[in-house]
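1. my questions concern the predicted model and sequence given below.
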Amino acid sequence: MSSVWDTIVIGGGQAGLASGYHLQQKGLRFLILEANDQALGSWPQYYDSLKLFSPARFSSLPSMKIPGEPDRYPLRDEVIRYLQDYIKQYKLPVITNQRVESVEKSGELFTIRTLSGDCYQSRTVINATGSFHNPFMPTIPGQEDFKGNILHSSDYRNSDRFLNQRVVVVGRGNSAVQIAVELAEVSETSLAVLRPVQLVKQRVWGQDLHFWIKLIGFDTFPFWRFGKKAPSSGSVVDLDGYKERLAAGKPDQKQMFTSFDTDGVVWHDGTKEQVDTVIFATGYRPNLGYLRNINALDAEGKPVQQAGISTSVPGLYYVGLEGQRSFASATLRGVSPDAKYVVRKLLRYLKK
């Protein structure tokens, strides 16, 4: 623990790598601590067929484009290869197998301890971990008596194990629809929703939807300046003919069930149906317990911050939070501008 770094970045996924690029450009001394044995974030844990909802031309990290046709929608494994190449291209100082256990602050210095027993000191910290490892599943009456399978979308890989099953996918977002459409090819699948899925066209006037979002500035509109969190779009991009598939009932949509029973679910109208598997595509929650001792979190465990700058702990920053500065902040296409903004603020802090 002889070195005091300018910055320690916690998390080596897309947010951490984008932060590393901008720190490197400013000539700062930093390390990126990655919990796993590869700095790929959560991408290896996503389902096999995951496809980006924005085209390659809008989905790259700073200064290095995703290779290939810019208007295609890259698959999970393409993104993994891209992230691997990105680390090599910029020789980012990533240390793997460094899961952070605690962050402490004494005076102007942070001390970061990892489960492997290592310890680091720095003048600033950027938390860039995301929340994939803390999936959210609502508690539904009767859930403990259900004899079928219950899993979160974070545990879904492919449709192989669900052949000829009766499956219910809970949710109406992009992942819920993509998983349900895939499952509907091999099983009887329904989307359980509070409101019908809202689809938006993939292409408008010959351009991908994200072209227009970027053009009008909605992608980076500073909602935070008005004391508001950037809204979720609440819509699903109509990739791969989702509109036609939903209209054909593959999958169908049903009002969210009210409870489980032993063999299945009880639908909103009181009808009971036998179900083999329920998959909750219900998102994630912050997983930042190691920051609690420095009063960085509110009562719900969420970071106390504005636009990625901690408002309770000087020198602490965030990249990759949902709605941090725009509705794209937690995505591959959104982390770069947020990282650039945060590093600029961090540099001013270091020069004080």
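-> Structure's in. What do you need?
2. only C-alpha atoms from now on, for both contacts and neighbour counts.
-> Will do.
3. for stretch 85-100, give me every contacting residue.
-> Stretch 85-100 has contacts (C-alpha atoms under 8 Å, 6 or more residues apart in numbering) with 10, 12, 17, 20-21, 30-39, 64, 112-116, 118, 290.
4. please pick the buried ones from the residues you listed.
-> 10, 12, 17, 20-21, 30-36, 39, 112-114, 290 (16 or more other C-alpha atoms under 10 Å).
5. the residues you listed in strands, which ones?
-> If you go by DSSP state E, the buried ones among the contacts of stretch 85-100 have Ile10, Phe30, Leu31, Ile32, Leu33, Ile112, Arg113, Thr114 in strands.
6. identify the residues contacting the residue nearest to Val193 when sequence neighbours are not counted.
-> Leaving aside its chain neighbours, Val193 sits nearest to Met256 (4.8 Å; criterion: C-alpha to C-alpha, 6 or more residues apart in numbering). Residues near Met256 by C-alpha under 8 Å, 6+ apart: Val170, Ala192, Val193, Leu194, Trp267, His268.
7. below is structure B, check it against A:
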Amino acid sequence: MTQSVSVVVIGGGQAGLAAGYHLRRLGIEFVILDAQAAPGGAWQHAWDSLHLFSPATFSSLPGRPMPHQSGEVYPDAQHVVGYLTDYEKRYELPVIRPVQVHSVHPAVAGLRVETDTGTWHAQAVISATGTWWRPFLPAVPGRDVFRGRQLHTVDYRSPQDFSGQRVIVVGGGNSGAQIAADLAEHADLTWATARPPRYLADDIDGRALFDAATARRRALETGGADTGGVAGLGDIVAVPPVRAARDAGLLQAMPMFTRLTEAGPIWPDGSRTPAAAIIWATGFRPTLAHLAPLRLRDRDGRVPTVGTRAIDEPRLHLLGYGDWTGPASATLIGVGRPARDAARDLSALLRSKDC
């Protein structure tokens, strides 16, 4: 089956929905192809205790404020799933699911999108597949010989799964800190980080992070000094569970181990720690394999962009992968502006004679 449309949006999570909102407002014909069987994007696969860094007021997509969650200052993942589900229905966004996008190819008059349900011919494409589906595992010596259980952030669900076990959590970012805090009173926890944990001030939340990222973008655009953005503030937002575990002395980070054996890690001083499980909270990489036929990626695995537009393929926009596709664009509050800019750029492209 072959179908044609002005714009194909790949991914039905928060970035794809924000793009759809702005495309709809501009009167552009589009579809959203989502690999998931249900609405909610990656949020529906998060661990049980995950909460946002910001109150609902500062965690909204364009046009529709997120409602407050009863009894919670920082909404949990299931509340976000409900919000995204409602958002999709409220704006009648044309999401087709489940559809696996295999590849995007150049075509005579646009781009060809190959999926498991057929082919789409589009004048332009917005890729909004995020990073959750491509977890990163560091090349630690001995990782393949460790006999215990190994999980990434994407696999972790509940501390009850590790009750009474010796668990190593690896990673000094938000996920590592939150999972370590989650496990602290249930497991024999060791938290390993590449450098000492850097906590942001306790009164900083996701809105402040968005403001910091925006200020950095403005400074760079106007030739000012690089403020460092979010990275200049720290690595870990002290959400209430992390703050409580930290203040109780339960989050004592160890320097990263040098290698793994069958039984567990060996530390820089030569000591060993037998472990039942290792949880790698070591981040993600952008999910871009579907764009391989376009041959746009650089040595870092990214597609060079101006804003969200691919430099070498103006019919392609990338949305929601991080600061390189818009300040804080991987967050709910941050994705709205780059989504608006991408939609406006595509509107101008579709009106031009070159498309």
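-> Yes, it's here. Keep in mind that what you see is a predicted model, and the values were worked out from it rather than measured.
8. circling back to that earlier point, between the ones in strands among the buried ones among the contacts of stretch 85-100 of the first structure, which is nearest Val343 of the first structure?
-> For these, the closest approach to Val343 of the first structure (C-alpha to C-alpha) belongs to Phe30, at 11.8 Å.
9. unless I'm mixing things up, the closest one is touching Ile10, no?
-> No - here Phe30 of the first structure does not reach Ile10: they are 10.7 Å apart, not a contact under C-alpha atoms under 8 Å.
10. where along the stretch 51-200 of the second structure do the strands fall?
-> Counting by DSSP state E, counting those that start in this stretch, the stretch 51-200 of the second structure has these strands, from start to end: 95-96, 101-107, 110-115, 118-127, 149-152, 166-170, 188-193.
11. how far apart are the fifth one and its match in the first structure?
-> Going back to what we said before, that points to strand 149-152 of the second structure. Strand 149-152 of the second structure differs from its equivalent in the first structure by a mean of 0.9 Å after superposition (mean C-alpha distance after the TM-score superposition for the first structure).
12. list the contacts of the spatially closest residue to Gln165 of the first structure that is not a sequence neighbour.
-> Closest residue in space to Gln165 of the first structure, ignoring its immediate chain neighbours: Ser187 at 5.2 Å, by C-alpha to C-alpha, 6+ apart. Each residue near Ser187 of the first structure by C-alpha under 8 Å, 6+ apart is listed here: Phe162, Leu163, Asn164, Gln165, Arg166, Val167.
13. out of those, grab the one that's most surrounded.
-> Val167 (25 neighbours; other C-alpha atoms under 10 Å).
14. tell me who's in contact with Pro70 of the first structure.
-> Here Pro70 of the first structure is in contact with Pro55, Ala56, Arg57 (C-alpha under 8 Å, 6+ apart).
15. how far away is it from Pro55 of the first structure?
-> 7 Å (C-alpha to C-alpha, to the nearest Å).
16. again with Ile66 of the first structure
-> Distance, Ile66 of the first structure to Pro55 of the first structure, by C-alpha to C-alpha: 10 Å.
17. with Gly27 of the first structure instead?
-> For Gly27 of the first structure, the distance to Pro55 of the first structure (C-alpha to C-alpha) stands at 31 Å.
18. more neighbours, the two?
-> Set Gly27 of the first structure next to Pro55 and count neighbours by other C-alpha under 10 Å: Pro55 wins out with 21 against 9.
19. once you drop chain neighbours, what's closest to the more buried one?
-> Closest residue to Pro55 of the first structure apart from its sequence neighbours, by C-alpha to C-alpha, 6+ apart: Tyr73 at 4.6 Å.
20. cool, and Lys51 of the first structure?
-> That would be Leu75: by C-alpha to C-alpha, 6+ apart, it lies 4.4 Å from Lys51 of the first structure.
21. that neighbour -> the second structure?
-> Matched by TM-score structural alignment, Leu75 of the first structure corresponds to Asp76 in the second structure.
22. shouldn't its match be in contact with Trp47?
-> No - applying C-alpha under 8 Å, one finds Asp76 of the second structure not in contact with Trp47, separated by 9.9 Å.
23. and Val104 of the second structure, how many neighbours?
-> 23.
24. that one contacts Ala289, doesn't it?
-> No - Val104 of the second structure is beyond contact range of Ala289, at 9.4 Å (criterion: C-alpha under 8 Å).
25. check contacts around the nearest residue to Lys272 of the first structure once chain neighbours are set aside.
-> Spatial nearest neighbour of Lys272 of the first structure, excluding adjacent residues (C-alpha to C-alpha, 6+ apart): Val266 at 4.4 Å. Under the criterion of C-alpha under 8 Å, 6+ apart, the neighbours of Val266 of the first structure are Phe257, Thr258, Ser259, Phe260, Lys272, Glu273.
26. farthest pair in those?
-> By the measure C-alpha to C-alpha, Thr258 and Glu273 form the most distant pair in the contacts of Val266 of the first structure, at 12.0 Å.
27. hey, what's in contact with both of those two?
-> Val265, Val266, Trp267.
28. name the nearest residue to Pro106 of the second structure, sequence neighbours excluded.
-> In this structure, Pro106 of the second structure finds its nearest non-sequential neighbour in Arg112, 6.2 Å apart by C-alpha to C-alpha, 6+ apart.
29. and what of Gly110 of the second structure?
-> Going by C-alpha to C-alpha, 6+ apart, Gly110 of the second structure has Gln123 as its nearest residue, at 4.1 Å.
30. what's the burial count for the residue nearest to Lys51 of the first structure?
-> Neighbours around Leu75 of the first structure, by other C-alpha under 10 Å: 15.
31. against Asp160 of the first structure, how distant is it?
-> Distance from Leu75 of the first structure to Asp160 of the first structure, by C-alpha to C-alpha: 19 Å.
32. what of Val265 of the first structure?
-> Distance, Val265 of the first structure to Asp160 of the first structure, by C-alpha to C-alpha: 23 Å.
33. between those two, which one's more packed in?
-> Val265 (24 against 9).
34. show me what the more buried one aligns to in the second structure.
-> Aligned by TM-score structural alignment, Val265 of the first structure pairs with Pro265 of the second structure.
35. residues contacting its match?
-> Going by C-alpha under 8 Å, 6+ apart, Pro265 of the second structure touches Phe257, Thr258, Arg259, Arg272, Thr273, Pro274, Ala275.
36. likewise for Ala281 of the first structure?
-> Neighbouring residues of Ala281 of the first structure by C-alpha under 8 Å, 6+ apart: His152, Ser153, Ser154, Val169, Val170, Gly171, Gly173, Ser175, Ala176.
37. can you find the partner of Glu185 of the first structure in the second structure?
-> Superposed on the second structure with TM-score structural alignment, Glu185 of the first structure falls opposite Glu185.
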